[in-house]
Structures are given as C-alpha cells and as structure tokens.
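Peer 1: Could you look at this predicted model? Sequence included:
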Amino acid sequence: MNKLILLSIMAILSIGTVNAQQTNSSKVLRHVVLFKFKDNTTPAEIKKVTDAFEKLPTQISQIKAFEWGVNNSPEKINEGLTHCFFVTFSSEKDRDDYLVHPAHKAFVDILKPFLDKPVVVDYWTN
C-alpha cells in the first residue's frame, strides 16, 4: 500500500477516535429522583423538602447541574409521583460521593417524615 494512502487512513482513523472520545467525555450521569409524598403532607412541608433539595448544589461540589419540577402531565399515569429532580454528575464516583455526603444525609432526614414513595433511576446520557 502506498505510504501516503496509509498515512491518510491512519489520520482518518485517529480523527474518528478523537471524535469518539469527545462524545464520551460530553456524556453526563443523570440521577433522576421522583417523589410521592404522604397524603397528609402539607404544601409548607413539601416546600421545606424542595427548598432543602435546592440547597444541595451549593453544599456538594460534585453536583454539576440540578433542576426540578412538579408533574403536570395530562396522561394521569404518574402513580402519585408528583415531584421530579434531576441531579447531574460527571462520574459515578461523584454520584457515589454525593450519596454519602453529610449534606445529602441531612436532606434525607428532612425528607423521610413526608415521603411515601421514592423512585430513583441513574443513567448516562446518550
């Protein structure tokens, strides 16, 4: 094979490798948390929980991004789950550090008396 053609093929393959690495490094780990509160939970108690959850990004450096909202789907198939929280991490280690962080544990203590059902799903973005 011609040396120039071989070098060209190698260059093309290396560009593909760089692009694949860039794509993989742009992926983030999403920690999705859904809550169903106990029926007797007041709006003030729910606000106490959401306020405490909103503070975590200022207390835990491993959190890359955070957002949340209240279900408003017209499909009515949410099984009582009303609140959705997305916590974004750069790595599984960051997520694992978050889970045992004292600020997260303190948040869980605030949440527990009002929580009926939690659902948690973690995934790497595509």
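Peer 2: Sure thing, it's come through. Please read all numbers here as calculations on a predicted model, not as lab measurements.

Peer 1: For the rest of this, base every contact and every neighbour count on C-alpha atoms.
Peer 2: Fine.

Peer 1: Can you show me the helices along the chain?
Peer 2: With helices called from DSSP state H, the chain shows them at 3-25, 43-59, 92-100, 102-111.

Peer 1: buried ones in the shortest one?
Peer 2: Taking 16 or more other C-alpha atoms under 10 Å as the basis for neighbour counts, the residues of helix 92-100 that come out buried are E92, D94, R95, D97, Y98.

Peer 1: residues contacting the closest residue to W124 other than its chain neighbours?
Peer 2: Spatial nearest neighbour of W124, excluding adjacent residues (C-alpha to C-alpha, 6 or more residues apart in numbering): L29 at 4.5 Å. L29 makes contacts with T88, F89, S90, S91, E92, D122, Y123, W124, T125, as judged by C-alpha atoms under 8 Å, 6 or more residues apart in numbering.

Peer 1: Okay, one more to line up with it:
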Amino acid sequence: MKSIHPLIALALMILLAPSVRGDEASAPFRHFVSFQFKDGTSDEKKEELVKAFLQLKNEIDVVVDLEWGTTDNIEPLNDGFTHSFLVSFKDKVVSFKDKASLATYLPHPAHEAFVAKLKPHLEKVYVFDYTAGK
C-alpha cells in the first residue's frame, strides 16, 4: 500500500484542524516550509540558517508569527526533511490579505537574502500555503 507523504499529511492536519479564528476576514494566511539539508551541512550552519529565517519576522512587516521545529517523528516518515517553519501573515489591506502578504514576503530583499544563504545547503524544500480554517 502506498503511504501519504508525511508533509502532505501534516499540511492536511493543519488545514482540517478546527478553527478558532472567528470570521473569515480575521483568518491568517500561512506559509508552511520544510527543509531537507544536503549531506555534510553542519549543525552550526543549520543553526545559523534557522536564526536567519527567524529574523525575517523582524524584517518583513506582514509576518505576524513564525514558529519552527525539527523533526520529532516516531515513525520514519519525514522523508529526510528535518526543519519546518510555519509563517503566519496578516496584511493591513483586508481585500488582498491572503496573496498580497505572500506577494510582499517572497520578493522582499530580506527573504531573497535568506534564500541566497540557504540554497547552497538545501537538498529539497517543501512549501504549502493556506488560509487558516479554509
């Protein structure tokens, strides 16, 4: 039997979880990212990259929350992905809240600088974007 990719399962759990957000206009837009580092990437380099990613919350105003963690799987289903981040957005322009925030975040110079630091150490990346409760 073919199994569901673990990151898809995680994303579905987040997406289908009961919402406590209130009305649709207040629902945050989220950007889930998981990294698989290249073999040989040191723990020190990974720590440096995590700190750089977390700094984006202070540099990009549409980011309202950023949490992260490393795999703590009991089952070996993480497919080599070890570090995951959940970025929550809330734009001040309500009519464009979802895509406008991501459209501000992705080309932002701070995000592009982080991606340039990350790329030489990255084997694979998984991204899943969604509006909470939708």
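Peer 2: Perfect, I can see it now. Small disclaimer: the values here were computed from a predicted structure and weren't measured.

Peer 1: Quick check: TM-score for this pair?
Peer 2: Scored against TM-score structural alignment, normalised by the length of the first structure, the superposed chains reach a TM-score of 0.81; 105 aligned residues with a C-alpha RMSD of 0.9 Å.

Peer 1: In TSV: the helices of the first structure, plus distance to F66 of the first structure.
Peer 2: Below are the helices of the first structure laid out as TSV (distance: least, C-alpha to C-alpha, whole Å):
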stretch	distance to F66 of the first structure
helix 3-25	19
helix 43-59	7
helix 92-100	13
helix 102-111	14
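
Peer 1: so which of those helices comes closest to C84 of the first structure?
Peer 2: Among the helices of the first structure, helix 43-59 comes nearest to C84 of the first structure, with 10.3 Å by C-alpha to C-alpha.

Peer 1: Kindly spell out which helices and strands sit in contact with that closest one.
Peer 2: Helix 43-59 of the first structure sits against strand 65-70, helix 102-111, with contacts defined as 3 or more C-alpha pairs under 8 Å, 6 or more residues apart in numbering; DSSP states H and E.

Peer 1: The shortest one versus helix 43-59: what angle between them?
Peer 2: What that stands for is strand 65-70 of the first structure. Here strand 65-70 of the first structure runs at an angle of 170 degrees relative to helix 43-59 (axes from the mean of the first three to the mean of the last three C-alpha atoms, to 10 degrees).

Peer 1: measure D51 of the first structure to L6 of the first structure for me?
Peer 2: Per C-alpha to C-alpha, to the nearest Å, D51 of the first structure is found 60 Å from L6 of the first structure.

Peer 1: Please apply the same query to C84 of the first structure.
Peer 2: Counting by C-alpha to C-alpha, the gap from C84 of the first structure to L6 of the first structure is 52 Å.

Peer 1: more neighbours, these two?
Peer 2: Neighbour tally, C84 of the first structure and L6, criterion other C-alpha atoms under 10 Å: the higher count belongs to C84, 17 against 11.

Peer 1: ok, now which ones touch the closest residue to the more buried one other than its chain neighbours?
Peer 2: For C84 of the first structure, ignoring the flanking residues on the chain, the nearest one in space by C-alpha to C-alpha, 6+ apart is L34 at 4.6 Å. Going by C-alpha under 8 Å, 6+ apart, L34 of the first structure touches L81, T82, H83, C84, F85, P118, V119, V120.

Peer 1: mind giving me a markdown table with those residues and columns for distance to V70 of the first structure?
Peer 2: Formatted as a markdown table, the contacts of L34 of the first structure follow (distance: C-alpha to C-alpha, whole Å):
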| residue | distance to V70 of the first structure |
| --- | --- |
| L81 | 9 |
| T82 | 6 |
| H83 | 5 |
| C84 | 6 |
| F85 | 9 |
| P118 | 14 |
| V119 | 15 |
| V120 | 16 |
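
Peer 1: Closest one to A103 of the first structure out of those residues, please.
Peer 2: Of those, the one sitting nearest to A103 of the first structure (C-alpha to C-alpha) turns out to be F85, at 16.5 Å.

Peer 1: how close does K76 of the first structure get to K36 of the first structure?
Peer 2: K76 of the first structure is 14 Å from K36 of the first structure, by C-alpha to C-alpha.
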